[in-house]
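**Q** Okay, predicted coordinates and the sequence, questions at the end:
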Amino acid sequence: MLLVQFKDKEGDRHVGVVEGANLRIIDGFPTTYALAQAAVARGLKLAALAALEAGPTVVSYEEVASQGRLLPPLDHADDAHCYVTGTGLTHLGSADTRDAMHKKIGGDVATLSDSMKMFRMGVEGGKPAEGEKGVQPEWFYKGDGSVVRASGEALPMPEFALDGGEEPEIAGLYVIGQDGQPLRLGYAIGNEFSDHVTERENYLYLAHSKLRACAVGPALLVGELPAHIAGTSRIRDRDGLVRWEKAFVSGEQNMSHTIANLEYHHFKYGLFNRPGDVHIHFFGTATLSFADAVTVQPGESFEIESPVFGPALRNKLAVVPTAFSKVKPL
């Protein structure tokens, strides 16, 4: 099941089930968050409640998308109660890249970079046996709910940034129950969006490079994630023509970590188990236009799609002024 959040022409919010080219509105639940809370209260699975409450009204997905009325598939009424985070060095990558990595892995550990050491740790210990704890991955913070953009919205690159590049990823979407239990609603396609030039200057700048906007959706895939996900990432110029395109893969079959291991090492921190909070957690990628020496220009568009997740995620790159007021003593 795929769920989409959107606004109607009057600005009222809805959740709809994707049915071909249409969205069937779920009656009585204006947000995915409200639907999830009700599912918990009734002791039902999210998909079961969505199917039970789906009403007779259908709207055209394309009409909603073309009019800029899409919303991220999950959000919180208070942005401060939505954490946006992620993990890196989790994917094996393409066959050529994987072969190259494996050759380096076989070398003397003293000659490996910190990144390669962490990648090797994931390959060796990222998929633990049932009941065991695996190695922890690289982890980063992107921001709160204010950094999340829906499909169709511009992805803002601050004017001080050195680059604005896509990262096609799968994100896990979670709500924390009133008892502190993390509850996974499902998954969505995402553009994690980073400043790769800043990161390449020095790996210790990774934290800076990740403090950017991101895009998620349009749809929430309810249920388990297939072991193999295939998709395509594109850059379109200002005329809408494709100037870069590459296939990407994800899912545990193509990863050095299990989803469960990544989730454990995020939610093991008490800070991330606060009742009522929302979490959007990116699981990493291995495909970047930046790796092919592509520099995306303002006005050009990112397009990320995979049949598993329904409609494509589309966002234009926009440069925004740096809003900063000099600190003064009180």
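**A** Great, that's in hand.
**Q** contacts and neighbour counts: CA atoms only from here.
**A** Fine.
**Q** As a check, name the ranges of all helices in the stretch 51-200 of the chain.
**A** 61-66, 95-105, 114-125, 196-201 (DSSP state H, counting those that start in this stretch).
**Q** Residue 81: which of those is closest?
**A** helix 61-66 (26.6 Å; CA to CA).
**Q** buried set for that closest one?
**A** Neighbour counts over helix 61-66 (16 or more other CA atoms under 10 Å) mark 61, 64, 65 as buried.
**Q** Burial check on residue 217, number of neighbours?
**A** The tally of other residues near residue 217 (other CA atoms under 10 Å) stands at 32.
**Q** now do residue 115
**A** That count, for residue 115 with other CA under 10 Å as the rule, works out to 13.
**Q** Against residue 285, how distant is it?
**A** Residue 115 sits 14 Å away from residue 285, going by CA to CA, to the nearest Å.
**Q** what's the answer for residue 105, then?
**A** In terms of CA to CA, residue 105 sits 19 Å off from residue 285.
**Q** Between these two, tell me which one has more neighbours.
**A** It is residue 285, of residue 105 and residue 285, that has more neighbours when counted by other CA under 10 Å, with 24 against 18.
**Q** and that one, which of the three is it?
**A** coil (DSSP: H, G, I helix; E, B strand; the rest coil).
**Q** wait, what's in contact with it?
**A** Contacts for residue 285 (CA atoms under 8 Å, 6 or more residues apart in numbering) come out as 88, 89, 90, 91, 93, 167, 168, 169, 250.
**Q** Strands - which of the residues you listed land there?
**A** 88, 168, 169, 250 (DSSP state E).
**Q** What's the local residue count around the third one?
**A** By the measure other CA under 10 Å, the count of residues near residue 169 is 28.
**Q** next up, a second structure to put side by side with the first:
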Amino acid sequence: MTFRLVQIAKASERIVAASADGADWRRVAGVASIRELAQRAIDTATGLEAFARASLSDAVDVAAALDEGRLLPPIDHPDPAHVYLTGTGLTHLGSAHGRDQMHRTAVQGVTDSMRMFQSGLEGGKPPLGEIGSQPEWFYKGNGNCLVGTGADLSMPAFARDGGEEPEIAGIYLIDGAGQPRRLGYALANEFSDHVTERENYLYLAHSKLRAAALGPELIVGDLPAEVVGVSRIRRGGSVLWEKPFLSGEANMSHTLANLEHHHFKYALFRQPGDVHVHFFGTATLSFADGIQTAEGDVFEIEAAPFTLPLRNRLVRAADTPVRVEPL
């Protein structure tokens, strides 16, 4: 069975709960966050699951916490600046078509997106112990950009689009020796401005600098090779758009290990105590099907082995004038 962890806001405290089946949830005694739990496991040279199992106590009603909006993202840090949100694109077997169409209007012949995708097909799954081709990489923000299920997903006032990107994210903590330690995986909505990106692929960075949502569950251990889920958009209570999405290495042009290597090879990303949320990409976008989202739309993402959904309402942030003043 798949072991999983959640963080819950409870009155004036926070708790961590664990389950092996997604139904029987038990409190993990003595910790207030999954990051704290992971640090204790590291300090005692114990696996995360084993350490959590040894600390299980009373039952927790996670379904009620979900209904009441008390489930938090499965990772955070007291100082959000120590949380990196990053990702890789063009990593899934169906991901090149939509991106290629976005960029083809301004480019004749083979696009850079298609070249990058082809590079992954040819070298993204190297033999064990070898290094494969580099994927596309982007920065999304820090812990201030991260929201959980039930929270609003806010696009900037200047955004031209707020589009969902259903995918899987890896969650990491850097130990005291600078070694990245993978805690597990979470369901994610990486969220981008595809209209801005379509205008010029060099605007990719601008399209990514905004909020992202994580599902409440941290899956501990290996990610299944085949992850099958559904992404939908509700408008006014009705389903506007719905489509299956696939993830896991069976549906990817890169191994997870190769994507991890090309992120953590930079010493900047191996600073002790830092938390990393790394989005692995998707091949399924409503934007590619001609959908234009609107304020008030609700994104819903579900996928096994995750048993809890990720739901967020799209809102637009207030326009805040920015002015740089000399000191």
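**A** Right, received. Where do you want to start? Note that this is a predicted model, so its numbers are computed, not measured.
**Q** Which single one of the buried residues of helix 61-66 of structure 1 is nearest to residue 16 of structure 1?
**A** So of the buried residues of helix 61-66 of structure 1, ranked by how close each gets to residue 16 of structure 1 (CA to CA), first place is residue 61, at 9.5 Å.
**Q** Which residue, other than its chain neighbours, is closest to the closest one?
**A** Leaving out its chain neighbours, the residue that sits closest to residue 61 of structure 1 by CA to CA, 6 or more residues apart in numbering is residue 22, at 5.0 Å.
**Q** how far away is that neighbour from residue 311 of structure 1?
**A** To residue 311 of structure 1, residue 22 of structure 1 is 11 Å away according to CA to CA.
**Q** Compare those two and say which one has the larger neighbour count.
**A** residue 311 (23 against 17).
**Q** Would you mind finding the match for the more buried one in structure 2?
**A** Using TM-score structural alignment, the partner of residue 311 of structure 1 in structure 2 is residue 308.
**Q** one step back: could you redo the buried residues of helix 61-66 of structure 1 as CSV and give each row distance to residue 178 of structure 1?
**A** Output for the buried residues of helix 61-66 of structure 1, formatted as CSV (distance: CA to CA, whole Å):
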residue, distance to residue 178 of structure 1
61, 33
64, 33
65, 34
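**Q** which position in structure 2 aligns with residue 222 of structure 1?
**A** By TM-score structural alignment, residue 222 of structure 1 lines up with residue 220.
**Q** Next: residue 114 of structure 1.
**A** By TM-score structural alignment, residue 114 of structure 1 lines up with residue 112.
**Q** That match - how many residues pack around it?
**A** 15.
**Q** where exactly do the strands run in the stretch 201-330 of structure 1?
**A** 214-216, 219-222, 229-236, 242-250, 278-282, 301-305, 313-320 (DSSP state E, counting those that start in this stretch).
**Q** elements contacting the longest one?
**A** Right, the one you point to is strand 242-250 of structure 1. Applying 3 or more CA pairs under 8 Å, 6 or more residues apart in numbering; DSSP states H and E, one finds that strand 242-250 of structure 1 makes contact with strand 168-176, strand 229-236.
**Q** Pick the most buried one from the ones you listed.
**A** Comparing these by mean neighbour count (mean count of other CA atoms under 10 Å), strand 168-176 ranks first with a mean of 25.
**Q** Report all helices and strands that that strand contacts.
**A** Going by 3+ CA pairs under 8 Å, 6+ apart, strand 168-176 of structure 1 lies up against strand 182-191, strand 242-250, strand 278-282.
**Q** out of those, nearest to residue 127 of structure 1?
**A** Short answer: strand 242-250, nearest of these by CA to CA, at 15.1 Å.
**Q** circling back to that earlier point, redo the helices of the stretch 51-200 of structure 1 as a markdown table? Include distance to residue 74 of structure 1.
**A** Listed next are these as a markdown table, based on distance: least, CA to CA, whole Å:
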| stretch | distance to residue 74 of structure 1 |
| --- | --- |
| helix 61-66 | 17 |
| helix 95-105 | 33 |
| helix 114-125 | 29 |
| helix 196-201 | 27 |
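**Q** just to revisit the earlier point, I'd say the residue nearest to residue 61 of structure 1 and residue 59 touch.
**A** Yes - using CA atoms under 8 Å, residue 22 of structure 1 is in contact with residue 59, at 5.5 Å.
**Q** Deepest-packed of the helices of the stretch 51-200 of structure 1, please.
**A** helix 114-125 (a mean of 18).
**Q** what's that one in contact with?
**A** Residues contacting helix 114-125 of structure 1 (CA under 8 Å, 6+ apart): 89-90, 101, 104-105, 109, 134-138, 256-257.
**Q** Only the buried subset of those, as a PyMOL command please.
**A** To isolate the buried ones among these in PyMOL, judged by 16+ other CA under 10 Å, type:
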select buried, resi 89+90+101+104+105+134+135+136+137+138+256+257
